[in-house]
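> just to be clear, the model below is a prediction. Sequence and coordinates:
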Amino acid sequence: MPKMKTRKAVSGKVRLTGTGKLKHARCGRRKLMSGKSPKRKRQLRRPAFIEGGLESVFKQLMCCH
């Protein structure tokens, strides 16, 4: 059976942490920042983690079983 190809769109946006969690950047920080409160902008700087059933799907797309 041939090797599975890594989905480059996913691998560019998601990182695998040392404990096996999938970390990604939050959306909403590219434009229209002047209308957002400082608290909201500060919270958007923190990374988000993929949890639940989607985690196994993303790991399969990244070929990191």
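Alright, I've got the coordinates. Residues are numbered from 1 along each chain as shown.

> CA atoms for contacts and neighbours, from now on please.
Noted.

> contacts only, for the closest residue to Val14 other than its chain neighbours.
Leaving aside its sequence neighbours, Val14 sits nearest to His24 (C-alpha to C-alpha, 6 or more residues apart in numbering; 4.8 Å). Applying C-alpha atoms under 8 Å, 6 or more residues apart in numbering to His24 gives the contacts Lys13, Val14, Arg15, Pro47, Ala48, Phe49, Ile50.

> next one: Lys3
Neighbours of Lys3 in contact, by C-alpha under 8 Å, 6+ apart: none.

> what about it, distance to Cys63?
Distance, Lys3 to Cys63, by C-alpha to C-alpha, to the nearest Å: 9 Å.

> same check, this time on Ala25
According to C-alpha to C-alpha, Ala25 and Cys63 sit 20 Å apart.

> next up, a structure to set beside the first:
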Amino acid sequence: MPKLKTSKAAAKRFKVTGTGKLKRMKAGKQHILTKKSQKTKRNLRKATMMDPSNEKNMKKILPYL
């Protein structure tokens, strides 16, 4: 069976935790930050886990992570 290619775009955006879950950063922290409150910007800094409904598809495009 041939080797599977890793999606490089996804590999740069997700990390795998010790338990095998996918960790991602939140969107909305790049620009137009003046209208966002300090609390919102602070909460956007934290990483979060990927939703389990998407996890199966992500594992397919990230076979070796």
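Happy to help now that I have it. Quick caveat: nothing in here was measured; it's all calculated off a predicted structure.

> still on that earlier bit, among the contacts of His24 of structure 1, which are in strands?
Cross-referencing the contacts of His24 of structure 1 against strands under DSSP state E gives Val14, Arg15, Ala48, Phe49, Ile50.

> which among the residues you listed end up buried?
Val14, Arg15, Phe49 (16 or more other C-alpha atoms under 10 Å).

> contacts for the helix of greatest length in structure 2, please.
Longest among the helix segments of structure 2 by residue count, using DSSP state H, is helix 52-61. Outside helix 52-61 of structure 2, the residues that touch it by C-alpha under 8 Å, 6+ apart are Lys5, Thr6, Ser7, Ala10, Lys21, Leu22.

> mind redoing it with 6 Å?
Residues outside helix 52-61 of structure 2 that contact it (C-alpha atoms under 6 Å, 6 or more residues apart in numbering) are Thr6, Ser7.

> now do that helix: distance to the chain's middle.
Distance, stretch centre to chain centre, for helix 52-61 of structure 2: 11 Å (C-alpha atoms, centre = their mean, to the nearest Å).

> flag every buried residue along that helix.
For helix 52-61 of structure 2, burial by neighbour count (16+ other C-alpha under 10 Å) applies to Met58, Lys59, Ile61.

> spatially central residue in structure 1, please.
Compute the mean C-alpha point of structure 1, and by C-alpha atoms, centre = their mean the closest residue is His24, 2.4 Å away.

> all good on my end, thank you.
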